[in-house]
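Colleague: What follows is a predicted protein model with its sequence.
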Amino acid sequence: MTVVAGIGPDGRGAGAVHLAGRIAASTRQDLLLCCVVPDAWGRASATSGADADWRRHLEAVAAEAIAEARTVPPPEVRVDAVVRTARSVPRELVAQAERAEATMLVVGSAGDARMGHIALGSVSTWLLHRSSLPVVIAPRSFWSEPTDRLERLVLAIDSDDGAQAALDSTTLLARHAGVGVALATFGVRRLPAFPDGGGRRADDAVYDVWREGIDALHDRAAALVEAAGVQVTDRFVVVADSWRGAVDKVHWREGDLLVMTSSREGPVRRIFLGSNAPRIMGQVPVPVITLPRR
């Protein structure tokens, strides 16, 4: 089994290498470093001229980035590397990952993300709408020591459909990593402020019904996780007046990996984020893995 980490020819994506190395060491997988040199003009067959000279320069820089990246993963992880030239960087990353029969594809966050948080760039956005493989995104400036390992998977669920689709993959990853699973549901609740209090009372009734359904969902999911031989370490139902407020109520661990599922509206065997997933993803201080819809 192989984890693929995508890095840029200029060395961008170091966080992805650190995270991929941690995951590979935790799950006893190999690591493939994949650097794609963009070919904006679609002339990969050109062997002379200014465009070819520039491409050779980028390939040389990419080779240096790969050499440096090889020093990052824990020493017990077997590391291979490829450098490719392609018009579409994310499409080539997926092609290389599929060729390697990878279990997941790890990429870094956009450069404008808050330190320690995630922001989607052009590559990660493409992957999170079209990839057939699980995609892991490292927060900006993510760093991992050679001895660091995954400590807990936090599975975000809000419906039976989403939970059932993710449980098999989550418990399999948890068993390979030797970690437990926490169940988490995030919600935003903005209370109406009507003078007579009627709106608040109506909202309380709706919230109570929703909370009962979520608690029952967690009971069912916990039973399935434990039946698969994985410990349920925590159960969170966190609600605030903003996504950031809800996320901040969770006691995150340094070795956490948040597991998110694709929207039920997306195509089968592809990742397709719903409207809330990017909002949660942008607030959490830990890496995120998104699973394709099954």
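Modeller: Received the coordinates, thanks. Residues are numbered from 1 along each chain as shown.
Colleague: When you work out contacts or count neighbours from here on, use the C-alpha atoms and nothing else.
Modeller: Fine.
Colleague: Could you report the neighbour count for the closest residue to Ala40 other than its chain neighbours?
Modeller: Spatial nearest neighbour of Ala40, chain neighbours left out: Arg87 (5.6 Å); criterion: C-alpha to C-alpha, 6 or more residues apart in numbering. Using other C-alpha atoms under 10 Å, Arg87 has 16 other residues around it.
Colleague: Next, please give the residue ranges for the strands of the stretch 151-294 of the chain.
Modeller: 152-156, 180-188, 232-240, 256-261, 288-291 (DSSP state E, counting those that start in this stretch).
Colleague: ok, Val239 to Val247 distance?
Modeller: Per C-alpha to C-alpha, to the nearest Å, Val239 is found 8 Å from Val247.
Colleague: Name the residues contacting each of these two.
Modeller: Common neighbours of Val239 and Val247 (criterion: C-alpha atoms under 8 Å, 6 or more residues apart in numbering): Phe186.
Colleague: Of the two, give the one with the bigger neighbour count.
Modeller: Val247 (23 against 18).
Colleague: Which residue, other than its chain neighbours, is closest to the more buried one?
Modeller: Excluding the flanking residues, the one nearest Val247 by C-alpha to C-alpha, 6+ apart is Val284, at 6.2 Å.
Colleague: contacting residues around the one you found?
Modeller: With C-alpha under 8 Å, 6+ apart, Val284 has these contacts: His117, Ile118, Arg244, Val247, Asp248.
Colleague: list the contacts for the nearest residue in space to Gly180 that is not next to it in sequence?
Modeller: Once flanking residues are discounted, Gly180 sits nearest to Gln231: 4.9 Å by C-alpha to C-alpha, 6+ apart. Applying C-alpha under 8 Å, 6+ apart to Gln231 gives the contacts Val179, Gly180, Val181, Val225.
Colleague: And Gln231, how far from Trp243?
Modeller: Distance of Gln231 to Trp243, computed by C-alpha to C-alpha: 27 Å.
Colleague: Likewise for Val284?
Modeller: With C-alpha to C-alpha as the criterion, Val284 and Trp243 are 9 Å apart.
Colleague: and Gly282, what does it touch?
Modeller: Residues in contact with Gly282, defined by C-alpha under 8 Å, 6+ apart, are His117, Ile118, Ala119.
Colleague: burial measure for the last one, as a count.
Modeller: Residues near Ala119, counting by other C-alpha under 10 Å, number 23.
Colleague: right, and it touches Ala110 too?
Modeller: Yes: look at Ala119 against Ala110 with C-alpha atoms under 8 Å: they come within range, at 5.2 Å.
Colleague: another one to put next to it:
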Amino acid sequence: MSDKELLGLENRTDPSQPLRVLAVWDPRNADSESLRVAAWLSHSTRVKVRVVTTFSQPWGSKQGKKYRAWLRAESQAVETAVRDALETEGIEKSALAKKFSVFVAGSSRAQLLSDAAAKFNADILLLPSSQSAAKNRILAGSTADALLHYSPVTLGLTPRAVKLSKHGISRVNFAYTDETGNADDPALRAAAAFASRLGVALRILAFSPAGLAQTPLNANLDVAKKLTSDWRERSLGLLDVARDITGEAHPELDISAEVGSGSGWRGAVDSLKWKKGDLMVLGSHPMGAFARVFIGSTATELLPHMRVPVLVHPVAR
């Protein structure tokens, strides 16, 4: 695979080259999870951070001199607020892009963010948590949900009010979510490359949630147990192959593998031990001829129960 075909995290293995991080920020949001994760990344590796703030502008709005004057004034005010917020989160000036704040207006917030990521040549687009999310859980709002279905850039999602290690990322996790069960997942390679860049351990995960195999009208416990047992056995085999593949590509990595088992997706996630320095990487499914984020049903079910920051890696066809 040539460098041009490598995507996002997999194309940023050289720690001397900064990760280009675009953090989405709303000054009306009392919490700044996206900026906190940007700071967390800056404590782990070299980064260049830009902050983007959006303004929803309906179709047909007039854009005369008064509007342009307002846009300039608002952009300046936002830049001042961004500078203060970045300082509060402890992001050093050396980690900031020369143009560290942009203010954009338009009718589609998802399109504005996608365009801003393309202009910045971002490696990661960090989205804030929905204020409706439970503490330490992820809830994708309408903008995040839209981007999860077509973004060409790795998306970062953060649990609301998450507490992160002051020392940065200490372990990269990868979870299988592709229903095809392909061990050689491109997102696994990306997670391994990212762990190698950071010089931290890699944990490869599969989840075996109990109770999902029961039918609503004819709940046969023996059949359900057999399906759950088969799922777990397939997961263990998948992890064995994954460790071999990753260990061969990155012999320097400390690699572990675990299966999370419990009642439903939450029980499976909560059955594992999580650290403040943990980062999760999830893959997506191919969509069309271009690289896009497109999460499948398993990842959709898993996301709301994650209690650590998640990077959703786009997969090329």
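Modeller: Here it is on my side, so go on. Just so it is clear, the structure is predicted and the values come from calculations on it, not from any experiment.
Colleague: Of the contacts of Gln231 of structure 1, which are reproduced in structure 2?
Modeller: Among the contacts of Gln231 of structure 1, the contacts conserved in structure 2 (both residues aligned by TM-score structural alignment, their matches' C-alpha atoms under 8 Å) are Val179, Gly180, Val181.
Colleague: who wins for most neighbours among those?
Modeller: Sorting those by how many neighbours each has (other C-alpha under 10 Å) puts Val181 first, at 29 neighbours.
Colleague: Give the equivalent position in structure 2 for it.
Modeller: Following TM-score structural alignment, the counterpart assigned to Val181 of structure 1 within structure 2 is Leu202.
Colleague: list the contacts for its match?
Modeller: Arg171, Val172, Asn173, Phe174, Ala191, Ala192, Ala195, Leu253, Asp254, Ile255, Ser256.
Colleague: Return the residue of structure 1 aligned against the fourth one.
Modeller: Alignment of Phe174 of structure 2 against structure 1 is given by TM-score structural alignment, with Leu155 as its counterpart.
Colleague: counterpart of Arg36 of structure 2 in structure 1?
Modeller: Checking TM-score structural alignment: Arg36 of structure 2 goes with His18.
Colleague: The helix or strand harbouring that match packs against which elements?
Modeller: Assigned by DSSP states H and E, His18 of structure 1 belongs to helix 14-27. Using 3 or more C-alpha pairs under 8 Å, 6 or more residues apart in numbering; DSSP states H and E, the elements in contact with helix 14-27 of structure 1 are strand 2-7, strand 30-38, strand 104-108, strand 135-138, helix 160-177.
Colleague: What mean distance separates it from the matching residues in structure 2?
Modeller: For helix 14-27 of structure 1, the mean deviation from structure 2 after alignment is 1.4 Å (mean C-alpha distance after the TM-score superposition for structure 1).
Colleague: Please enumerate the helices of the stretch 51-200 of structure 2.
Modeller: For the stretch 51-200 of structure 2, applying DSSP state H, counting those that start in this stretch gives helices covering 65-89, 109-120, 142-147, 186-198.
Colleague: Any chance of JSON lines for those, columns distance to Trp40 of structure 2 and mean neighbour count?
Modeller: Listed next are the helices of the stretch 51-200 of structure 2 as JSON lines, based on distance: least, C-alpha to C-alpha, whole Å; neighbours: other C-alpha atoms under 10 Å:
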{"stretch": "helix 65-89", "distance to Trp40 of structure 2": "9", "mean neighbour count": "14"}
{"stretch": "helix 109-120", "distance to Trp40 of structure 2": "20", "mean neighbour count": "18"}
{"stretch": "helix 142-147", "distance to Trp40 of structure 2": "21", "mean neighbour count": "17"}
{"stretch": "helix 186-198", "distance to Trp40 of structure 2": "12", "mean neighbour count": "24"}
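Colleague: what's the closest of those to Glu301 of structure 2?
Modeller: Each of these has some distance to Glu301 of structure 2 by C-alpha to C-alpha; the shortest is helix 142-147, at 12.9 Å.
Colleague: Where does that closest one end up in structure 1?
Modeller: With TM-score structural alignment as the criterion, helix 142-147 of structure 2 aligns to 122-127.
Colleague: mean per-residue distance, the matching stretch to structure 2?
Modeller: For stretch 122-127 of structure 1, the mean distance to aligned residues of structure 2 following superposition is 1.6 Å (mean C-alpha distance after the TM-score superposition for structure 1).
Colleague: and Ser124 of structure 1, what does it touch?
Modeller: Pro90, Val107, Gly108, Ser109, Ile137.
Colleague: What's the separation between it and Arg70 of structure 1?
Modeller: Distance from Ser124 of structure 1 to Arg70 of structure 1, by C-alpha to C-alpha: 22 Å.
Colleague: ok so, going back, the inter-axis angle of the helix holding His18 of structure 1 versus strand 256-261?
Modeller: For helix 14-27 of structure 1 against strand 256-261, the angle by axes from the mean of the first three to the mean of the last three C-alpha atoms, to 10 degrees is 90 degrees.
Colleague: Give me the contact list for helix 14-27 of structure 1.
Modeller: By C-alpha under 8 Å, 6+ apart, helix 14-27 of structure 1 touches 2-7, 29-31, 33, 69, 72-74, 76-77, 106-108, 137-146, 148-150, 173, 176-178.
Colleague: one more time with 6 Å, if that's ok
Modeller: Defining contact as C-alpha atoms under 6 Å, 6 or more residues apart in numbering, one finds that helix 14-27 of structure 1 is touched by 5, 73, 77, 106-108, 138, 141-144, 149, 176-177.
Colleague: Is it possible to get CSV of the residues you listed that adds distance to Arg264 of structure 1?
Modeller: Putting these into CSV (distance: C-alpha to C-alpha, whole Å) gives the following:
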residue, distance to Arg264 of structure 1
Ala5, 27
Pro73, 35
Val77, 36
Val106, 23
Val107, 24
Gly108, 26
Ala138, 24
Ser141, 32
Phe142, 30
Trp143, 33
Ser144, 33
Arg149, 31
His176, 27
Ala177, 28
